[in-house]
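**Q** predicted model and sequence follow; I will ask about them next.
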Amino acid sequence: MTTHAHRLGTVLALTAAGTLLASTVSAAPSGPEGAIPVPVPEVQGPLPGGLPGDPMADDIEDTYPFFATTEDLDSHGYVEEEFLVSGTANRYSEGEVLSSHPYRTRLLVRRPAEQRDSNGTVLAEWQNVTAGNDLDALWGPSAEHIMRSGYTWVGVSAQHVGVSQLTGWSPARYGDLDVTDGGAVGDDQLSYDVFSQAAQAVRAGELTGGLEHDRILAIGASQSAQRMTVYYERVLPLIEPVFDGYAFMVGNAPSSPDRPEPVFQVLSETDVARIPVAEDTATFRRWEVAGTSHSAWAGRMARVDQEERDLGGQAEYDCAEPPFSRVPLHHVFNASYDHLDAWARGRGRPPGADPIERTALGRIARDDDGFALGGIRLSQVEVPRALNTGSNAPLDAESYFCVLFGSHRPFDEAELAERYPSHGRYASAVNRVESENLRRGHITREDSRENRREAARP
């Protein structure tokens, strides 16, 4: 993931007029009078083929979905299915339709196999494409929580970079995908329609095997959060809303969210220095997490097998500090999803959180050990066994992404002994922090239990 979004054109993609179909989802939030309807796209699938397979096979039945999950879906009662969706998207400028364009892309769905295991909420993730391919950035580290909670996850391939990579990776499976109308539309101007219409496909019951859902939440990380911000600020005022809430992770969020649907923003320590401070409102909540990085260890580990299988391995980087903070930012993501879900259902606002402290010059304030001050403080920061930060730097041009990885420098045995005279004292201190974060609502009970078990191990 990265903070540098692809250049956004001044011409935005909006939706073509259409007629809503009968839905297995509750009605979408009501929009402004005269809002442009969002049509339901044509849906094909689920596509045949699955693991094991060959991306370059000539027959689609012998292929498999790009970045098919390596999680044990069966043990959670989940299934993975892939669909192709097609429709017509408009380009708008200053409220006027400039032109209409066909598109065709893919949606990847991971859902409970049975209604009894569903919590009734869809997490629609705008796939991140900064690395040059679709990346299910938010599924990866949070897969366990998503499945144990019963969410349906839908990955939306909305942008040209990702779609273009798919067509080359498996021509038999993806060769006819296109979100540029043959190159006539640049700057991902159709991506906003693609995202909206994906939600409408869910509402029409086209993607979820007959499961009933009450809410659809839009989620996106980094560059995807940037695009969702444009969607929220410049597209939503003109179209009917199709999402019940929005989660902007490790990236930009609307500067003045004034819509009725709730908005959640979670920032790592890496992001805090570049994104202006924002105050909580009746429909906006922001959390900042000390010691965490924009691209973290948990996400990298979650993608090891997928990247080895589909891309030939993971890239290595030469960073100034040992890369990838080990503080589990995804634990805070997990709590925020649950709070946003409840908020969208009218069950009360989520708790607030102290921001990470800044100096007079706007830099992150740190203690003598180098830890950021303020913010949500997970037990890995409050009772540390290593110095984790959101800062790092590349040592060569090829390692640019080091700026996103943060750092992790384990304490040696002498420092650990000085901090924690016994293992019991260390575990007790972790338990106290976990209890407090659980009380504040900044972590889920299951993730807190995992941290306690880890601390109890000798």
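**A** Alright, I've got the coordinates.

**Q** contacts, neighbours, all on C-alpha from now
**A** Will do.

**Q** contact partners for residue 157?
**A** Counting by CA atoms under 8 Å, 6 or more residues apart in numbering, residue 157 touches 105, 106, 107, 126, 127, 134, 163.

**Q** buried members of those into PyMOL, please.
**A** Those of those that count as buried under 16 or more other CA atoms under 10 Å are selected in PyMOL with:
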select buried, resi 105+106+107+126+127+134+163
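
**Q** included below, for side-by-side comparison, is a second structure:
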Amino acid sequence: MIKTMKLIPVTMDSYPFQTAAKKCNFDQIGYIEDEYFMSGTADIYSETDADHKVEAVYKNAPYTTRLLVRRPRNVIKFSGNVVIEILNASAMMDIDRMWVNSWKYFTRNGDIYIGITSKGHVVDALKRFDEKRYAAINWDNPMPERKIPEESSPFGFLEQYESGLYWDMQTDLAKLLRSISELNPIRHYGKCYLYLTGWSQSGSYMSRTIHSFSYRQENMVDGPLFDGYLEAGAASALAPTNAYEMTQEGFFGNGTIPKGGVIMSREPYICINTESENRGANWIGDSDLPDYKFRTYQIAGTSHDSYYNIVEYYEGHLFEDAKKASCELKFGGCDGEPLNTPYEFVFNAAFRNLYSWVRDGVPAPHAPKIDVVPAKPQDFDALTVMLSSGKMKYENHKDAFGNTTGGIRMAALDYPVGVYKSYSVRENNSYDAMFGTLYPFSLDKLKGLYGTLSHYKDLVNQSAEETIALGFLLKEDKEEYVDRTVRLAEKLGLND
């Protein structure tokens, strides 16, 4: 139960962690950012059967979490879409990755964005950033007498916090946002469609939501809990219901192919994967069945993190803020160029496709999967370094250039300027399987392939038009998409 929704003022000396107002020029584009502390009580749940049903094992634990609310200043410009992002906690701090990828589309479209702190693991980082501002944040473990698990989830165990508080926070927030309650921070905007979104670990929260919470009878009284879902950078794994349970099957690892991933959603559900995750996610495929509305969008030539969304976006005070919270955002590779295939434009199109599917009943376009083949014993796979070993290894199929085939084809892969790897090599010879590397072609090879920069731009334009026709690039994004792709070729020396 949500008891209070407190607006936290912004001053010269105190502002929200991961604030977007300055970075995204809210004053110029007509947007407002508010931070609220949402306080109430939540039950702690545990799984009861193989169908992932849950029951409460502790009732009415107190909590205080935070919401980042980004909205059009003018109510008339509201699109009717509310995107709720489960803020990612994998780096032990809040990361609003879906916002970072698609904020230009959200604000251009008039969407409301709400980011919710989703795990106690980030509490310490918030307080390192601004101890006074975040003193009230509370994810305290109400059952510390439980036996500490011998094994924990891949993201660690902190006995002082209870991640299981999240489920009632999310459910109660969704219901509140559809109400006219004075606690609803967007009540003046009227009727809305709710879309749940999340990146990486947060994707497992979405799987858990579908399997254990969305279709509980009390959560379907006045319609669905959420109208649509857009997951990215994740698989079909279910987040633990509480801090003392393990992540459920479906977590990808080591280039193996687990049994096919399925998320049985009655509402439209789109999942985007990069080359860092496509093999492990291993989605069975698309569906338009009434109880299984699903699309898999797999983007070749990409990695979990990119230069844009882990370095460029944070340049300036956001980098310093993250550093203050003890997280330094940088490319750790020691050779090649940080991978920066502009996949955020596909994210924009995916949100558009989801909105159309939900609001207009127009099913989202289908996309081919990335091609995978059995790996040869001598083939290198950076994931092997990071994740647990499996019996049968697979790899993404490569073309004559060494780039991946299949999937959603961006201009960078149709007309490559190098070899696109989904991992990077650090100076200590370890591997980062989440941040990829571009190994550029020589200038002679670029000239042999494309001749001049003008010709290269013509080819990229043609590729962009084809991607628009397929539904994976928005017309209004074409100019920036083409410019970013061509600028990389120019940076590598291609000219007229």
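**A** Great, that's in hand. Source: prediction; values computed, not measured.

**Q** just give me which of the contacts of residue 157 of the first structure are shared by the second structure.
**A** Mapping the contacts of residue 157 of the first structure onto the second structure (both residues aligned by TM-score structural alignment, their matches' CA atoms under 8 Å) leaves 105, 106, 107, 126, 127, 134 still in contact.

**Q** after alignment, which residue of the second structure pairs with the second one?
**A** The one in question is residue 106 of the first structure. Residue 106 of the first structure maps onto residue 66 in the second structure, with residues paired by TM-score structural alignment.

**Q** tell me the contacts of that match?
**A** So residue 66 of the second structure contacts 35, 36, 37, 38, 116, 117, 137 (CA under 8 Å, 6+ apart).

**Q** where does it land in three-state SS?
**A** Following DSSP: H, G, I helix; E, B strand; the rest coil, residue 66 of the second structure is assigned to strand.

**Q** which residue, neighbours along the chain excluded, lies closest to it?
**A** residue 37 (4.4 Å; CA to CA, 6 or more residues apart in numbering).

**Q** tell me the SS of that neighbour?
**A** Residue 37 of the second structure is classified as strand under three-state DSSP.

**Q** neighbours around it, how many?
**A** 20 (other CA atoms under 10 Å).

**Q** check which helix or strand the equivalent of residue 204 of the first structure over in the second structure maps to.
**A** Using TM-score structural alignment as the criterion, the counterpart of residue 204 of the first structure in the second structure is residue 179. Using DSSP states H and E, residue 179 of the second structure falls within no helix or strand.

**Q** state the distance from residue 179 of the second structure to residue 189 of the second structure.
**A** 11 Å (CA to CA, to the nearest Å).

**Q** with residue 404 of the second structure instead?
**A** Taking CA to CA, one finds residue 404 of the second structure at 45 Å from residue 189 of the second structure.

**Q** again with residue 288 of the second structure
**A** 32 Å.

**Q** before we move on, the earlier item: dump the residue contacts of the residue nearest to residue 66 of the second structure.
**A** 4, 5, 6, 7, 8, 64, 65, 66, 67, 137.

**Q** what is the burial count for residue 363 of the first structure?
**A** Neighbours of residue 363 of the first structure using other CA under 10 Å come to 12.

**Q** what's the counterpart of it in the second structure?
**A** By TM-score structural alignment, residue 363 of the first structure lines up with residue 395.
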